[in-house]
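Colleague: predicted model and sequence follow; I will ask about them next.
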Amino acid sequence: MIRSAAPTQIVFLDRATLPPQTRLRALPFEHVLRMFDRTAAAEVAQRMRDAEIVVANKTPITAEALAAAPRVRMIAIAATGTDNVDLQACAARGIVVSNVRDYAVHTVPEHTFALIFALRRSLLAYREAVRAGRWLETGQFCFFDFPIRNLAGSTLGIVGAGALGRATGAIGRALGLRVLFASRSAQTHQQSGADSREERVPLDTLLAHSDIVSLHCPLTPATHHLIDADAFARMARRPLLINTARGGLVDEAALVKALQSGQISGAGFDVVSEEPLPVEHPFQALLAHPGFILTPHVAWASEEATQALADQLIDNISGFYAGQPRNVVRPH
């Protein structure tokens, strides 16, 4: 909570990470808000120096930057993921960290299935073939150059049973998919009070039996490179791999080899370990591959979702100022 005769100093380090049409409601207390489209790592400490509240989406906030900003009392993350913030350093200082939750419960699952449909039905490959004149060349009403598979009757394996994973599972069941969730123990289902239609299995079982594997878990030290060369070797059904969560969950060099060798039948990614995609990134080798789709981290960014995010962000800041912090994130 902040109580001062002077206006509260707030800095938004990366406003350009939200669409320009997204409206930020006025805060209900006297303040000075400085906004920067983006902030380089070398600029973070200086821009935070006089701030009491720091707003950031993906800008890294390190212990070193916090040490140079003694007035900071709150960090309001304009996203769900907080892997860009040193949570231990914040806890040691008593800095409240709040994030935005469940705003993407429709947009991310919808994007997930957009990738799934496009890959299972080879939509982009057929579009490119038509553009190149292949349809006319065949001399008949259709052609069959690329595989087309139904979703109904297939198995969807979901890693991450939070709001996004569950929403993805609900869509999958509606489309006739069998849905599996990765679990660390056979008892998790009963202990969690999970939906009785969910089938919880160990990750190895999920990888072996899924036709589609979709990632919806946070990036932590425990989940870094969760999907690696060994995991690809266990994917007996040559599934699609979908990642709309975090790039670091997958060993990206191993993914390239798995797709090129046929260990998996396709991959749809909205995230990479380094964004924007560097020119030397392993995924550059796949950008023309008919079984690979990469979108620029926009699964979360429907107009409805980004406005809900902005509204919740303002609510988090207002709640902290009023002494009732919301959506507080603790160190792992």
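Modeller: Happy to help now that I have it.

Colleague: rest of the way, CA atoms for contacts and neighbours
Modeller: OK.

Colleague: start to end distance for stretch 323-332?
Modeller: Stretch 323-332 has an end-to-end distance of 24 Å (criterion: CA to CA, to the nearest Å).

Colleague: and if you look at stretch 220-235?
Modeller: So stretch 220-235: terminal residues 23 Å apart, CA to CA.

Colleague: please enumerate the strands of the stretch 1-150 of the chain.
Modeller: 8-12, 31-35, 53-56, 74-77, 96-98 (DSSP state E, counting those that start in this stretch).

Colleague: quick one: contacts of the first one?
Modeller: In other words, strand 8-12. 2, 30-36, 47-48, 50-56 (CA atoms under 8 Å, 6 or more residues apart in numbering).

Colleague: buried subset of those residues as a PyMOL selection?
Modeller: A single PyMOL command selects the buried members of the contacts of strand 8-12 (16 or more other CA atoms under 10 Å):
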select buried, resi 33+35+47+48+50+51+52+53+54+55+56
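
Colleague: this is the comparison structure:
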Amino acid sequence: MKILHIGKQGNLERYLPKDSALLNMALVDLPIDQPAETYLKDGADADFIVVDAIAPVPGELIRKMPNLKLIHSEGVAFNQIDLKAAADCGVYVCNAKGMNAAAVAEQAVLLMVGMLRNAIQGDAAVRAGRQIEVKGGYIARGDLLELSDCAVGLIGYGDIAQATARLLRAYGVSKIYYNKRRRLSEAEEQAQGVCYAPVKTLLQKSDIVSLHLPVNAGTVHFADQAFFDAMRPGSYFVNTARGELVDDQALIEALETGKLAMAGLDTLDDEPVGADHPLLNQSEAVEKKIIFSPHIGGITRKSFFRSYRMIDEAVCAVCAGRRPEHVVNGR
């Protein structure tokens, strides 16, 4: 058996369980963004592809690998894999569903608290010798919020959003709104401490809105001008999902006008992000209203160990003639 790995080289040795049978399989370990011919040179006869969540796996590659049985994303995303070509060739495509839920939820809450406490500007103020000035301003205005002061809206309610809701409850947040295509049962809502709301209602009721949607044809620029116009004045926006969900110009306008107090962004459109990205070239007033993190929400060490445990189980299932879990291409 042979594995073609497309991603950060050495990941299989780093993250697979030490007793995994996969470690005894032949391995072709190559970086992302190579032409199909490069992968086919040594990997055309591979039985399995393990691939970085953002790396493309085109039909051209899939159709030229006659032994291929399974393509497994290292992460949750799989939109760069040609699902139809895989299904036509009888190849399972799986993702590591839920592998990074706890990690991304932590990142979402980190950005929420970081905005409410204006952590970046607070750090800069202390370094500039303005600690007491800034502290005194908060005392005089009485406007420093706790997370439990806020109603939080979660748009998309999969594994990550549900993990975020659990953390929010631990912070004492009592008003958590959610939106998803299929509403939970009343018993599930009560158990999870959440309340369903249509998107517009959620935007109007929430002090903090957090995106947890996948990217597809219907969600690109989901957060557009109408979206931000519907939010509460002075509210906060978090995106730990995908940068393509946000219309950057609409976000900039919402920050400029004060419609948004701040935005916390773990991901931007058009990654890898260059110095010329529009969100990085704004006035000082707008720049102070954004907290960036370098798309690290889902790449904790523990997340990768969870992912590779799923990959190990899926490959073993296919080798034993069983259908693996988390199949995303209808095989």
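Modeller: Great, that's in hand. The structure displayed is predicted, hence computed values, not measured ones.

Colleague: any chance you could compute the TM-score here?
Modeller: TM-score for the superposed pair, counting by TM-score structural alignment, normalised by the length of structure 2: 0.86. Supporting figures: 320 aligned residues with a CA RMSD of 2.8 Å.

Colleague: still on that earlier bit, okay, the strands of the stretch 1-150 of structure 1 in CSV with distance to Ile212 of structure 1 next?
Modeller: Below are the strands of the stretch 1-150 of structure 1 laid out as CSV (distance: least, CA to CA, whole Å):
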stretch, distance to Ile212 of structure 1
strand 8-12, 38
strand 31-35, 41
strand 53-56, 33
strand 74-77, 31
strand 96-98, 33
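
Colleague: right, and those strands - which one's nearest Leu115 of structure 1?
Modeller: Nearest to Leu115 of structure 1 among the strands of the stretch 1-150 of structure 1 is strand 74-77; the distance by CA to CA comes to 27.2 Å.

Colleague: whereabouts in structure 2 does the closest one align?
Modeller: Using TM-score structural alignment, strand 74-77 of structure 1 lines up with residues 70-73 of structure 2.

Colleague: what's the neighbour count on Cys255 of structure 1?
Modeller: Rather than Cys, residue 255 of structure 1 is Leu. Neighbours of Leu255 of structure 1 under the rule other CA atoms under 10 Å: 23.

Colleague: other SSEs contacting the helix or strand that it is a member of?
Modeller: Per DSSP states H and E, Leu255 of structure 1 falls inside helix 252-261. Secondary-structure packing of helix 252-261 of structure 1 (3 or more CA pairs under 8 Å, 6 or more residues apart in numbering; DSSP states H and E): helix 229-233.

Colleague: quick check: the helix it packs on compared with structure 2, mean distance?
Modeller: Compared with structure 2 after fitting, helix 229-233 of structure 1 has a mean deviation of 0.8 Å; criterion: mean CA distance after the TM-score superposition for structure 1.

Colleague: next structured bit after that helix?
Modeller: Per DSSP H and E, helix 229-233 of structure 1 leads on to strand 240-243 as the next helix or strand towards the C-terminus.

Colleague: in that next one, what's buried?
Modeller: Residues 240-243 are the ones in strand 240-243 of structure 1 that count as buried (16+ other CA under 10 Å).

Colleague: columns distance to Leu119 of structure 1 on top of these, output as a markdown table?
Modeller: Formatted as a markdown table, the buried residues of strand 240-243 of structure 1 follow (distance: CA to CA, whole Å):
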| residue | distance to Leu119 of structure 1 |
| --- | --- |
| Leu240 | 8 |
| Leu241 | 10 |
| Ile242 | 10 |
| Asn243 | 13 |
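
Colleague: what is the nearest of the residues you listed to Thr112 of structure 1?
Modeller: Using CA to CA, the buried residues of strand 240-243 of structure 1 come closest to Thr112 of structure 1 at Ile242, 7.0 Å.

Colleague: what's the match for that closest one in structure 2?
Modeller: Per TM-score structural alignment, the equivalent position to Ile242 of structure 1 in structure 2 is Val238.

Colleague: counterpart of Leu151 of structure 1 in structure 2?
Modeller: By TM-score structural alignment, Leu151 of structure 1 lines up with Leu147.
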